[in-house]
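S.K.: Here you go, sequence then predicted model.
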Amino acid sequence: MNIEDFDFDLPEELIAQTPLLDRTASRLLVMDRASRTIEHRHFKDILDYLNAGDCLVLNNTKVLPARLYGIKEDTGAKVEMLLLTQKQDDAWEVLVKPAKKVKVGTKISFGQGKLMATCTDVLEHGGRLVRFSYEGIFLEVLTELGEMPLPPYIKEQLEDQDRYQTVYAKEEGSAAAPTAGLHFTNALLEQAQQQGIEIAFVTLHVGLGTFRPVSVTDPEKHDMHSEFYLVTAEEAAKIQAVKNRGNRVFAVGTTSTRTLETIARDHEGKIVEASGWTDIFIYPPYQFKAIDGLITNFHLPKSTLVMLVSALSDRDFIMEAYHAAITEKYRFFSFGDAMFIK
């Protein structure tokens, strides 16, 4: 396997810069693995492909307003900070820009001192470990001072910050949205339940490591960052019951997929209550143990996410689907259109 096997040419104009007004109006490319056929639909048609008793598994993580702009206390120099992972209490792993200006002991002020950060360590990958100090409740201070951390390929300002959250976002902690879920509305989820489709939730706090480019020729040598996941006993039992009776489990997004496959790998194919950190890297060939299909967006060339979807189908069919999407001018990436692999 070579990283070049997962490359493709994407015209820049197909990178969606703004979300559609109607979440369900996104286009939907449907891949049928059995017949190796491709259909072009709209996301509101997704329920046509699900049966009563099937299960949609959604990641209910909520994106933090994790981008902060502050100044160095000693020099007044401007600093941009992106929160990645909470380590313990008020200690966070972050990215800073310009990084070379932030050394151990550097103090950074946000909102005229409402929030202070002290650098306590310089990490191998170039990030920093900082400890925050503030008065009150951290999430309230962060909501007041922080901005939504949109991916770097999105150049437009987001007018409605909630448009980068799923309608079911609940558990705060992500540095990025689980974007496959952005296509769902409350009405569509209610319609699914009325059709007898189970809705289950897992939590995986998305880190930017998920989107980090693979810089090695051999993907097997790529080092995945760990992300925190949690599945409650109630939700695990719901998903396992679907599997037990022979119905299908469809993951909404690669993050839900990685959560379920981590648990199934560690528990002899069963979905059970579990939490922890996962660095699972799914690439061809891979035997899926938890899911029967996937709803996902279109991903970056040479990314770990393209490798994951290739493992669920096969690389040639995935590349055929991507080329069809480009020919049909689908919108790509976070605010783009969707793919259903069934």
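M.R.: Structure received. Residues are numbered from 1 along each chain as shown.

S.K.: Please count neighbours and contacts with C-alpha atoms only from this point.
M.R.: Will do.

S.K.: The stretch 51-200 of the chain: strands as residue ranges?
M.R.: 55-59, 61-63, 67-72, 78-88, 91-97, 107-110, 115-122, 128-134, 171-174, 198-204 (DSSP state E, counting those that start in this stretch).

S.K.: which element follows the last one toward the C-terminus?
M.R.: Right, the one you point to is strand 198-204. Next helix or strand after strand 198-204 toward the C-terminus (DSSP states H and E): strand 227-231.

S.K.: and whatever helix or strand comes next after that next one, what other elements does it pack with?
M.R.: Next along the chain after strand 227-231, taking DSSP H and E as the criterion, comes helix 233-244. Helices and strands touching helix 233-244, by 3 or more C-alpha pairs under 8 Å, 6 or more residues apart in numbering; DSSP states H and E, are strand 198-204, strand 249-252.

S.K.: okay, pairing it with this:
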Amino acid sequence: MEIGRDMDLGFGDIQEEIGPPLRSNNDSLYDELMGSSGLLTIGGRVLRVTVNDLELIAELGHGSCGHVSKRQYNGYVMAVKSMPRSNDPVESKRIIMDLRILSRSYDCTFIVHSYGYLITESEVMICMEVMATCLDLLLKNTNNEPIPEPIVGKMSVSVVKALHYLKDKHNVIHRDVKPSNILLDWSGVVKLCDFGISGFLIESRAKSKLAGCPPYMAPERVRSTENTPYDIRSDVWSLGITMVELATGHFPYEGSDFQIISSILELPSPSLKTSDGYSEDFCNLVDWCLRRNVEERPRYDSILKHPFIVNNERANTDVSEWFCDIMSSP
């Protein structure tokens, strides 16, 4: 189906953190997105696919931005995220960012793989590899049982490498690091997903205040004004909160979003203790990531050199065996 230019995708209103080439030429963004619509790279071949070609197998879940279904095309099974098109510039920007980052991150094994996407009159459909679960659902399905430190270590290696890749290769900050955006498959592979509120960094900084999940936000983002810049160390805070949640089985703050935000601003940072059985390296990295002063927090290159990450990357930990065991438990 040919989609005319009068069908607004919201490009004209999207300026902040889009990146220099797109600010001056929104038509190039339109052409880039529409030119690749319906082209899926499957099994090493580029195929022209329509919505009717994608046979529905099952609905996988619903969220505020759309729904995910399992579909197949010529025997290839994929997860398809469907998002309604909107004239709302904020929603349009989410869709555009997700499309652009997924399509450009094909060479990163720590980011969920996209086969391509389809844009119709009513929705945008992103076709991705099927993963078994997200870590948020994993915790809920196991009654919030703590995840063993060696498993958290392997998961952390993958997430840090994904975040470092985004910053190093594409100058992008994720801005929504949390367990629900970390996926796991049956072979034990961990991948980062959901780039709708990611942003391009300008001189290594971002400015948007509206993006992100407040309970996982760093103090400097919670208290910032609209034009107060921040950098990837805000995602490092979110990483620290996520590691604590996975290791303990529980989110480290309690109460409503308002109470949580107050706790982020007023209470000492969450921590892990060696007296509770966690290694000194793990406790040290969590403390480093959760420094309230952003200037004292590490960047990704430093985290990748930390003993907790280095040792867990080298460790022969079988995440797949652990995952299969807990999912088969009564």
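M.R.: The structure has been received and is ready for your questions. A quick note: this is a predicted structure, and the numbers were derived from the prediction, not measured.

S.K.: TM-score of the superposed pair?
M.R.: Laid over one another, the chains give 0.26 as their TM-score (TM-score structural alignment, normalised by the length of structure 2), with 145 aligned residues with a C-alpha RMSD of 6.5 Å.

S.K.: one step back: tabulate the strands of the stretch 51-200 of structure 1 (CSV), appending distance to Met319 of structure 1.
M.R.: Below are those laid out as CSV (distance: least, C-alpha to C-alpha, whole Å):
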stretch, distance to Met319 of structure 1
strand 55-59, 25
strand 61-63, 30
strand 67-72, 34
strand 78-88, 31
strand 91-97, 33
strand 107-110, 45
strand 115-122, 39
strand 128-134, 37
strand 171-174, 29
strand 198-204, 27
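
S.K.: and Glu320 of structure 1, which of these is closest to it?
M.R.: strand 55-59 (25.8 Å; C-alpha to C-alpha).

S.K.: between that closest one and helix 233-244, how many degrees?
M.R.: 140 degrees (axes from the mean of the first three to the mean of the last three C-alpha atoms, to 10 degrees).

S.K.: Tell me the spacing between Gln240 of structure 1 and Leu145 of structure 1.
M.R.: According to C-alpha to C-alpha, to the nearest Å, Gln240 of structure 1 and Leu145 of structure 1 sit 41 Å apart.

S.K.: right, I mislabeled it, should have said Phe250 of structure 1
M.R.: Distance, Phe250 of structure 1 to Leu145 of structure 1, using C-alpha to C-alpha: 37 Å.

S.K.: next one: Asn59 of structure 1
M.R.: Taken as C-alpha to C-alpha, the span from Asn59 of structure 1 to Leu145 of structure 1 is 26 Å.

S.K.: thinking again about what came up before, which stretch among the helices and strands packed on helix 233-244 of structure 1 is buried most, on average?
M.R.: strand 249-252 (a mean of 25; mean count of other C-alpha atoms under 10 Å).

S.K.: Who are the packing partners of that strand?
M.R.: Using 3+ C-alpha pairs under 8 Å, 6+ apart: strand 249-252 of structure 1 touches strand 55-59, helix 233-244, strand 293-297.

S.K.: returning to what we had before: which one of Asn59 and Leu145 of structure 1 has more residues nearby?
M.R.: Shown here are Asn59 of structure 1 and Leu145; by other C-alpha atoms under 10 Å, Asn59 has more neighbours (33 against 18).

S.K.: does the more buried one really touch Thr254, like I thought?
M.R.: No. Asn59 of structure 1 lies out of contact with Thr254 (C-alpha atoms under 8 Å); the separation is 9.5 Å.

S.K.: okay, the helices and strands packed on helix 233-244 of structure 1 in a markdown table with distance to Glu227 of structure 1 next?
M.R.: Formatted as a markdown table, these follow (distance: least, C-alpha to C-alpha, whole Å):
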| stretch | distance to Glu227 of structure 1 |
| --- | --- |
| strand 198-204 | 7 |
| strand 249-252 | 17 |
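
S.K.: What distance do you get for the closest residue to Val252 of structure 1 other than its chain neighbours to Ala192 of structure 1?
M.R.: In space, and not counting its chain neighbours, Val252 of structure 1 is closest to Ile295: 4.8 Å by C-alpha to C-alpha, 6 or more residues apart in numbering. Distance, Ile295 of structure 1 to Ala192 of structure 1, using C-alpha to C-alpha: 15 Å.

S.K.: Compare neighbour counts for the two and give me the winner.
M.R.: Ile295 (25 against 22).

S.K.: measure the more buried one to Leu56 of structure 1 for me?
M.R.: Spatial separation of Ile295 of structure 1 from Leu56 of structure 1 under the definition C-alpha to C-alpha is 9 Å.

S.K.: Quickly list what's touching both of these two.
M.R.: Contact criterion C-alpha atoms under 8 Å, 6 or more residues apart in numbering; residues shared by Ile295 of structure 1 and Leu56: Phe250, Ala251, Val252.

S.K.: about what we covered before: want to throw the helices and strands packed on strand 249-252 of structure 1 into CSV with distance to Glu80 of structure 1?
M.R.: Below are these laid out as CSV (distance: least, C-alpha to C-alpha, whole Å):
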stretch, distance to Glu80 of structure 1
strand 55-59, 28
helix 233-244, 38
strand 293-297, 29
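
S.K.: Which of the ones you listed has the highest mean neighbour count?
M.R.: Stretch with highest mean neighbour count among those: strand 55-59 (a mean of 27; mean count of other C-alpha under 10 Å).

S.K.: Give the other helices and strands that that one contacts.
M.R.: Against strand 55-59 of structure 1 (3+ C-alpha pairs under 8 Å, 6+ apart) you get strand 198-204, strand 249-252, helix 254-266.

S.K.: Columns distance to Arg131 of structure 1 on top of the ones you listed, output as JSON lines?
M.R.: JSON lines is the format used below for these (distance: least, C-alpha to C-alpha, whole Å):
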{"stretch": "strand 198-204", "distance to Arg131 of structure 1": "23"}
{"stretch": "strand 249-252", "distance to Arg131 of structure 1": "34"}
{"stretch": "helix 254-266", "distance to Arg131 of structure 1": "28"}
